[in-house]
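> heads up, no residue letters with this:
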């Protein structure tokens, strides 16, 4: 499929989805939202893909909403605004629930809705000179649609500050509060992301998929009898799975598992 706002490439079982509107700092509009949702849905169902990298062209990763799109929204009815917001919410959920692990490769500044894109990913690697900002309240808005993912990523305490102040903060601060996993110099970004992706694609595809679901399902739950029963059932099921049996057998037989062949 031909895309207007993104580029997609697949090599060595890794798909790279690249935001490709550098002239507007990769700000998104209706087309970009629809294309990202479609791309991640299709890649999530592609058996030849084991990991996805979300990257961007140009100096900025993503500046949030496109100004022309925002001007257009100013004239929307309540029903049109709700429909528009729902499409953005669906796109973010598609990335968050994607069965393949997703790595955000942040090569530049990331503002507003762009932070939602990063927060919906599983791993975030960022250059050390990037800046971040949740700027919505400066415009009389709130970061509502991205909030489920951003709050999970940075924590409630940090969200209370940055949602309310709209301060710009550094990559170092983003790392300190846990929003990004790793900071690197610009010339080390490619190699660092490649190393993480290599780790992802050499693991059992089924186990990686189930581990992603595990984190999502277990986080925040009380350690009670129901949780213990759930976790026991999950490990029993994956031990009995074909990849579970193959992984243990290959380890004991000191050979590569079949998914690496």
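Thanks, I have the structure now. Small disclaimer: the values here were computed from a predicted structure and weren't measured.
> CA atoms for contacts and neighbours, from now on please.
Fine.
> for the helix or strand that contains residue 35, which positions count as buried?
For residue 35, the host element (DSSP states H and E) is helix 30-44. Buried residues in helix 30-44, defined by neighbour count with 16 or more other C-alpha atoms under 10 Å: 32, 33, 34, 35, 36, 37, 39, 40, 41, 43, 44.
> same check, this time on stretch 195-215
197, 200, 201, 204, 205, 206, 207, 208, 210, 212.
> Comparison target below:
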């Protein structure tokens, strides 16, 4: 595809989706939202892709909504605003439910909707000078569309503070509250991301897909007989799968599993 707001590449089974509007700090508009949705939909079903890195060009990772887009939204009717918000919601859900593991490579500041992007990813690595901010209430708005993902990532208690105060906070604070998994120097960012990617692609592709879905489906669900039955079914399914059988055989035979021979 001829992307207008992204760069998309695939090398050795790893896709990199790069936000490429550095002149506006990679802020969202209708085009970038549609292209992110399409890119992750395509990569999610691409059998050659084992992992996806979400990156950004320039000094900022993502500044949230594009100012020109916001100006246009100011004149929308309620129904037009709802339809517009649904496009963003669909994009975030596409990333969150993508069958492939997604790593956020955060090389700069991340505000508002950009935090929703990070929260929809599976692993987040940020440089130590990154700042984060849920700035919506400063504009008389609320971070509604991104909230399911951000609250899952940082927890209710932290969300209660940062949703309400719109304070800017550091990468170290983001790590403390669990919003990002690792904080590294700028020089170490690519190595840190590569280490995560290496760990992901060493594992069974089918098991990684099912483990991602397991976390999504089980987190926050009360323990019940139904849940016990469901998890027993899941392990039975994976044990009897082709990759499940191959993984156990290769371990017992002290050899590399077949998926590492590809």
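Here it is on my side, so go on. Computed from a prediction, not measured in an experiment: that's the story for all the values here.
> rewinding a little: so what's the gap between the helix holding residue 35 of the first structure and the chain middle?
Computed by C-alpha atoms, centre = their mean, to the nearest Å, the chain-centroid distance of helix 30-44 of the first structure equals 13 Å.
> now do stretch 133-142 of the second structure
With C-alpha atoms, centre = their mean, you get 21 Å for stretch 133-142 of the second structure.
> do the same with stretch 142-151 of the second structure
Using C-alpha atoms, centre = their mean, the offset of stretch 142-151 of the second structure from its chain centre is 13 Å.
> So which residues make contact with it?
The contact list for stretch 142-151 of the second structure (C-alpha atoms under 8 Å, 6 or more residues apart in numbering) reads 85, 88-89, 92, 112-113, 115-116, 119-120, 134, 136-137, 159, 163, 179.
> ok, so of these, who is nearest residue 226 of the second structure?
Closest approach between the contacts of stretch 142-151 of the second structure and residue 226 of the second structure, by C-alpha to C-alpha: residue 120, at 27.1 Å.
> and the closest one, how many residues sit next to it?
Neighbourhood size, residue 120 of the second structure [other C-alpha atoms under 10 Å]: 26.
> How about residue 119 of the second structure?
26.
> ok, average deviation of the strand or helix carrying it from the first structure?
Using DSSP H and E, residue 119 of the second structure sits in helix 113-120. Compared with the first structure after the fit, helix 113-120 of the second structure shows a mean deviation of 0.1 Å (mean C-alpha distance after the TM-score superposition for the first structure).
> hmm, which two among the buried residues of stretch 195-215 of the first structure are most spread apart?
Top of the distance list for those (C-alpha to C-alpha): 197 and 210, 17.3 Å.
> tell me what the helix or strand just after the helix holding residue 35 of the first structure is packed against?
Remark: after helix 30-44 of the first structure, the chain's next helix or strand is strand 51-56, criterion DSSP H and E. Contacts defined by 3 or more C-alpha pairs under 8 Å, 6 or more residues apart in numbering; DSSP states H and E place strand 51-56 of the first structure against strand 14-19, strand 102-106, helix 189-202.
> Switch the buried residues of stretch 195-215 of the first structure over to a markdown table; also include distance to residue 27 of the first structure.
Output for those, formatted as a markdown table (distance: C-alpha to C-alpha, whole Å):
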| residue | distance to residue 27 of the first structure |
| --- | --- |
| 197 | 26 |
| 200 | 29 |
| 201 | 30 |
| 204 | 35 |
| 205 | 32 |
| 206 | 34 |
| 207 | 35 |
| 208 | 31 |
| 210 | 32 |
| 212 | 28 |
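> now, which of the contacts of stretch 142-151 of the second structure sits nearest residue 73 of the second structure?
Distances from residue 73 of the second structure to those, taken by C-alpha to C-alpha, are shortest for residue 85, at 10.2 Å.
> That closest one matches what in the first structure?
Aligned counterpart of residue 85 of the second structure in the first structure: residue 85 (TM-score structural alignment).
> Let me know the distance separating that match from residue 30 of the first structure.
10 Å (C-alpha to C-alpha, to the nearest Å).
> and what of residue 106 of the first structure?
Distance from residue 106 of the first structure to residue 30 of the first structure, by C-alpha to C-alpha: 22 Å.
> show me where the stretch 151-261 of the first structure has strands.
Along the stretch 151-261 of the first structure, counting by DSSP state E, counting those that start in this stretch, strands occupy 168-170, 182-184.
> and of the ones you listed, who's closest to residue 217 of the first structure?
Ranking these by proximity to residue 217 of the first structure (C-alpha to C-alpha) places strand 182-184 first, at 24.4 Å.
> what does stretch 50-65 of the first structure rub up against?
Taking C-alpha under 8 Å, 6+ apart as the rule, stretch 50-65 of the first structure contacts 13-29, 43, 100-115, 197, 200-201, 205.
> Now the buried members of those residues.
Buried among the contacts of stretch 50-65 of the first structure by 16+ other C-alpha under 10 Å: 13-22, 24-29, 43, 100-115, 197, 200-201, 205.
> and residue 141 of the second structure, what pairs with it in the first structure?
That one, residue 141 of the second structure, aligns with residue 141 by TM-score structural alignment.
> I meant residue 62 of the second structure, not that one.
Aligned partner of residue 62 of the second structure by TM-score structural alignment: residue 62.
> what do you get for residue 23 of the second structure?
Using TM-score structural alignment, residue 23 of the second structure sits opposite residue 23 in the first structure.
> Number of residues surrounding the nearest residue to its match once chain neighbours are set aside?
Counting by C-alpha to C-alpha, 6 or more residues apart in numbering, residue 23 of the first structure lies nearest to residue 58, which is 7.8 Å off, once chain neighbours are set aside. The local packing of residue 58 of the first structure (other C-alpha under 10 Å) involves 16 other residues.
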